[in-house]
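K.L.:
return a 3D structure for these sequence lines:
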Amino acid sequence: MTEENRPPDSEDPDGPAGGLDRAKLLAAHLRSIADESAEETGRPTVMVLAFEGWNDAGGAASAAVRSVAHALDADLVEKLTEEEYYDFQFSRPKVVNNSGHREIIWPATTILRATPPRGEFDVLFVHGVEPSFRWQAYTADLLTKAAEHEVTAVVLMGALLADVPHTRPIPTSFSSEDSQLRALLDIDEPTYEGPTGIVGVLSHTAHQAGVPAVSLWAAVPHYVGQAPSPKAQLALIRKLEELLGLSLDTHEAEEIAEDAAAWERGVDDLAEDDEEIADYVKRLEEATDTTNLPEASGEAIAEEFERYLKRRKPPEK
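P.N.:
Just a heads-up that it's a prediction; the model follows:
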């Protein structure tokens, strides 16, 4: 069983680190282990990464990172464009028309920085195409960039195909190889064994290098696994907001939520027109409902209401 079809472990939102407390706990922990130069800034810097390819079912993880970076007005820091990382027959460059001028956009890894006015962290957002070659050198390159920007923790985001229904909340899960983070944030130790992608390599290598790493995964219904997958994208965004104490601009959040609702309606229509798919979805729903998903708990509902209140703009005077 590969990471692309292994359902994520469920989480207990009633644990001691549930809700937005995770952000404060993580920030305090990172300050306690930061070196003197990082302490001077007052806020730890966290690197959030996602990659198009094998670890990105439905394009959910890479879309989530791009959306959050855009919502926080992240500025471009640099791009990694080394040709030796890519097979251009697999990750082909694209020809685009830019204001009347044709240009070629080559596969690259983009690094952006955001400094949210409110929050516990500065954030580096990293997204690009999973490299084809020299993964160890690529990983070392990214971790070197992390060190240059005084990153004190990394968050790896991914999405996998799983036997879950599109009509229920998208399952998400946190995990970490770092025992201190697991105890602090009340998250699981990864148990997967088998072929891995660049997300798994980066997570393990960061841990081996002494950089605290957290993995965040969402499960995408395998029968509608093609991109886009806005419902999984939204689920990842909400969990990232929780982990880092972020809050997207109201318009941005509403737009993604509308896309997710439209996506679900579209899949509903597909199921109505295909009896076999409808029966399969019904079986998945029954199996899901019997497991008492934590996403349906009163605690989760309360947290969602708190997010809604936080996003509301103050009334104009």
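K.L.:
CA only for contacts and neighbour counts going forward, please
P.N.:
Noted.
K.L.:
buried set for the longest helix seen in the chain?
P.N.:
As assigned by DSSP state H, the longest helix anywhere in the chain is helix 250-273. By neighbour count on 16 or more other C-alpha atoms under 10 Å, the buried set for helix 250-273 is A253, I256, A257, D259, A260, W263, E264, V267, D268, A271.
K.L.:
now swap in stretch 148-159 and tell me
P.N.:
For stretch 148-159, a neighbour-count test (16+ other C-alpha under 10 Å) marks E150, V151, T152, A153, V154, V155, L156, M157, G158, A159 as buried.
K.L.:
contacts for it, please.
P.N.:
Residues outside stretch 148-159 that contact it (C-alpha atoms under 8 Å, 6 or more residues apart in numbering) are 4, 30, 34, 38, 44-51, 55-62, 199, 202-203, 206, 211-220, 232, 236.
K.L.:
between the buried residues of helix 250-273, which sits nearest L184?
P.N.:
Distance to L184, by C-alpha to C-alpha, is smallest for A253 among the buried residues of helix 250-273, at 28.5 Å.
K.L.:
what's the next helix or strand after the longest helix of the chain in contact with?
P.N.:
The helix or strand immediately downstream of helix 250-273 is helix 275-289, counting by DSSP states H and E. Residues outside helix 275-289 that contact it (C-alpha under 8 Å, 6+ apart) are D163, V164, P165, H166, T167, R168, A271, E272.
K.L.:
and helix 275-289, how far out from the chain middle?
P.N.:
27 Å (C-alpha atoms, centre = their mean, to the nearest Å).
K.L.:
the inter-axis angle of it versus helix 250-273?
P.N.:
Angle of helix 275-289 versus helix 250-273, following axes from the mean of the first three to the mean of the last three C-alpha atoms, to 10 degrees, is 120 degrees.
K.L.:
buried set for helix 275-289?
P.N.:
Neighbour count says helix 275-289 has I277, A278, V281, L284, E285, T288 buried, by 16+ other C-alpha under 10 Å.
K.L.:
P165 reaches P221, doesn't it?
P.N.:
Yes - at 5.8 Å, P165 counts as touching P221 under the criterion of C-alpha atoms under 8 Å.
K.L.:
need the buried residues of helix 275-289 in JSON lines (columns: distance to Y138).
P.N.:
Below are the buried residues of helix 275-289 laid out as JSON lines (distance: C-alpha to C-alpha, whole Å):
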{"residue": "I277", "distance to Y138": "41"}
{"residue": "A278", "distance to Y138": "44"}
{"residue": "V281", "distance to Y138": "40"}
{"residue": "L284", "distance to Y138": "39"}
{"residue": "E285", "distance to Y138": "41"}
{"residue": "T288", "distance to Y138": "39"}
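K.L.:
to compare with the earlier structure, here is another sequence to fold:
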Amino acid sequence: MFDPTDLYRLSGDVPELSDPVLLYHFEGFVDAGGAGRLAVGHLLAELENRVVATFDVDRLLDYRSRRPIMTFDTDRWVDCESPELVVRLAHDTTGTPFLVMSGPEPDREWELFTEAVGTLATRLKVGKLVTVHGIPMAAPHTRPLGVTAHGTKPELVSGPGSPFGKIQVPGSAAALIELRLGARGHDALGYAVHVPHYLAQAEYPRAAVTALEAVTRSTGLVFPMENLRDAADKTTAEIEEQIVASEELSTAIKGLEQQYDAFTAGAEHENLMAEPTPMPTGDELAAQFERFLAERDESDS
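P.N.:
Below you'll find the predicted structure:
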């Protein structure tokens, strides 16, 4: 039997904590709008933090499926951007300590990795594990972003009910952690932010704002949000600029608004993924937005 603690090493002095939150997000699974990636990246950029545990990526990753970037200079290799999957200790704006686990999603040994996270959570006396990511939905950006909450206990989940019934989807390491550790008595929950499907491939800071606000409501942690909200406002202004300039986009957005409003009013729609009225697909809308943003970048340079 393999020892799960062999998958990570502790760094320096292990802090003595009391029921800290462990916020986690792995890159590689569905994350529409970069909701989870932007949320975690924002916190690590805004808050002082230090690494307390490092996972063995040589065992967990398939380098041939996502090759690290190496730098060649004239006649020699000079650098390799080695991936990191780590747990960091940070403090929110009130001084409350919490943990952040981030990095690439493991390619292999998911069950052993989940056990390793469990032993680490016990070692660090974690009180609650929380994950966030984005999922594409047929909803307009002009309406509040929905959030599907899920957890290991009913009392951990608050807010509107899920728009989904019982469904089967491709698995993720983040979901497996919630499933397995919840079965062992840990409190774990997650938030899937509903990102407009036409913005799923773009960076959409508003989704990250929504994710962190959900984390705050469930944990009491207070995060610095000004810069992230400014980025969200700027992105929204750019989107509105394009819509005003395009009759086709304006019509499509109005159609989505009508569909969304009917759904939230209780009309009999199966779910927000349905598209009962003719309109451009999410890919077509996304392509138009990407062209617009690319043209803006070129004009600004």
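K.L.:
list buried residues within the contacts of helix 275-289 of the first structure.
P.N.:
For those, buried by 16+ other C-alpha under 10 Å: D163, V164, P165, H166, A271.
K.L.:
and R238 of the first structure, what's its match in the second structure?
P.N.:
Structural alignment (TM-score structural alignment) places R238 of the first structure against E213 in the second structure.
K.L.:
can you confirm its match is in a strand?
P.N.:
No - going by DSSP: H, G, I helix; E, B strand; the rest coil, the assignment for E213 of the second structure is helix, not a strand.
K.L.:
count of neighbours near it?
P.N.:
For E213 of the second structure, the count of nearby residues is 17 (other C-alpha atoms under 10 Å).
K.L.:
separation between it and V126 of the second structure?
P.N.:
Distance of E213 of the second structure to V126 of the second structure, given as C-alpha to C-alpha, to the nearest Å: 21 Å.
K.L.:
can you give me the helices in the stretch 51-200 of the second structure?
P.N.:
Along the stretch 51-200 of the second structure, counting by DSSP state H, counting those that start in this stretch, helices occupy 57-60, 110-123, 173-183.
K.L.:
want to throw the ones you listed into CSV with distance to S158 of the second structure?
P.N.:
Output for the helices of the stretch 51-200 of the second structure, formatted as CSV (distance: least, C-alpha to C-alpha, whole Å):
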stretch, distance to S158 of the second structure
helix 57-60, 34
helix 110-123, 24
helix 173-183, 17
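K.L.:
quick one: buried residues of stretch 23-34 of the second structure?
P.N.:
By 16+ other C-alpha under 10 Å, the buried positions in stretch 23-34 of the second structure come out as L23, Y24, H25, F26, E27, F29, V30, D31, A32, G33, G34.
K.L.:
is it true that I256 of the first structure touches L234?
P.N.:
Yes - contact criterion C-alpha under 8 Å: I256 of the first structure and L234 qualify, at 6.6 Å.
K.L.:
find the nearest non-adjacent residue to the residue nearest to the spatial centre of the second structure, please.
P.N.:
Centrality entry for the second structure: nearest residue to the mean C-alpha point is G36, 1.7 Å, by C-alpha atoms, centre = their mean. Leaving aside its chain neighbours, G36 of the second structure sits nearest to H133 (4.2 Å; criterion: C-alpha to C-alpha, 6 or more residues apart in numbering).
K.L.:
counterpart of that neighbour over in the first structure?
P.N.:
Matched to the first structure by TM-score structural alignment, H133 of the second structure sits across from G158.
K.L.:
what about the strands in the stretch 51-200 of the first structure?
P.N.:
Residue ranges of the strands in the stretch 51-200 of the first structure, as given by DSSP state E, counting those that start in this stretch, are 75-80, 94-98, 101-105, 109-114, 122-129, 151-162, 172-175.
K.L.:
closest one to A227 of the first structure among those?
P.N.:
Closest to A227 of the first structure of those is strand 151-162 (C-alpha to C-alpha; 11.3 Å).
K.L.:
relative orientation of that closest one and strand 122-129 in degrees?
P.N.:
Interaxial angle of strand 151-162 of the first structure relative to strand 122-129 (the same axes, to 10 degrees): 40 degrees.
K.L.:
give me the mean distance between strand 151-162 of the first structure and the second structure.
P.N.:
For strand 151-162 of the first structure, the mean deviation from the second structure after alignment is 1.2 Å (mean C-alpha distance after the TM-score superposition for the first structure).
K.L.:
quick one on the thing from earlier: which one of the strands of the stretch 51-200 of the first structure lies nearest to S67 of the first structure?
P.N.:
Among those, strand 122-129 sits nearest to S67 of the first structure (C-alpha to C-alpha), with 10.4 Å.
K.L.:
which residues touch the residue in the first structure that V222 of the second structure lines up against?
P.N.:
Mapped onto the first structure by TM-score structural alignment, V222 of the second structure lines up with S247. By C-alpha under 8 Å, 6+ apart, the residues touching S247 of the first structure are E241, R307, K310, R311.
K.L.:
now with 7 Å, please.
P.N.:
Shown in contact with S247 of the first structure (C-alpha atoms under 7 Å, 6 or more residues apart in numbering): E241, R311.
K.L.:
ok, it to R265 of the first structure distance?
P.N.:
Note on S247 of the first structure: its distance to R265 of the first structure, by C-alpha to C-alpha, is 26 Å.
K.L.:
cool, K24 of the first structure as well?
P.N.:
With C-alpha to C-alpha as the criterion, K24 of the first structure and R265 of the first structure are 37 Å apart.
K.L.:
again, but for L30 of the first structure
P.N.:
To R265 of the first structure, L30 of the first structure is 42 Å away according to C-alpha to C-alpha.
K.L.:
map S132 of the first structure onto the second structure.
P.N.:
Under the alignment by TM-score structural alignment, S132 of the first structure pairs with D107 in the second structure.
K.L.:
kindly apply the preceding question to L142 of the first structure instead.
P.N.:
The alignment partner of L142 of the first structure in the second structure, by TM-score structural alignment, is V117.
K.L.:
leaving aside the residues next to it on the chain, what's closest to that match?
P.N.:
Setting aside the residues directly before and after it, V117 of the second structure is nearest to I177 in space (C-alpha to C-alpha, 6+ apart), at 7.7 Å.
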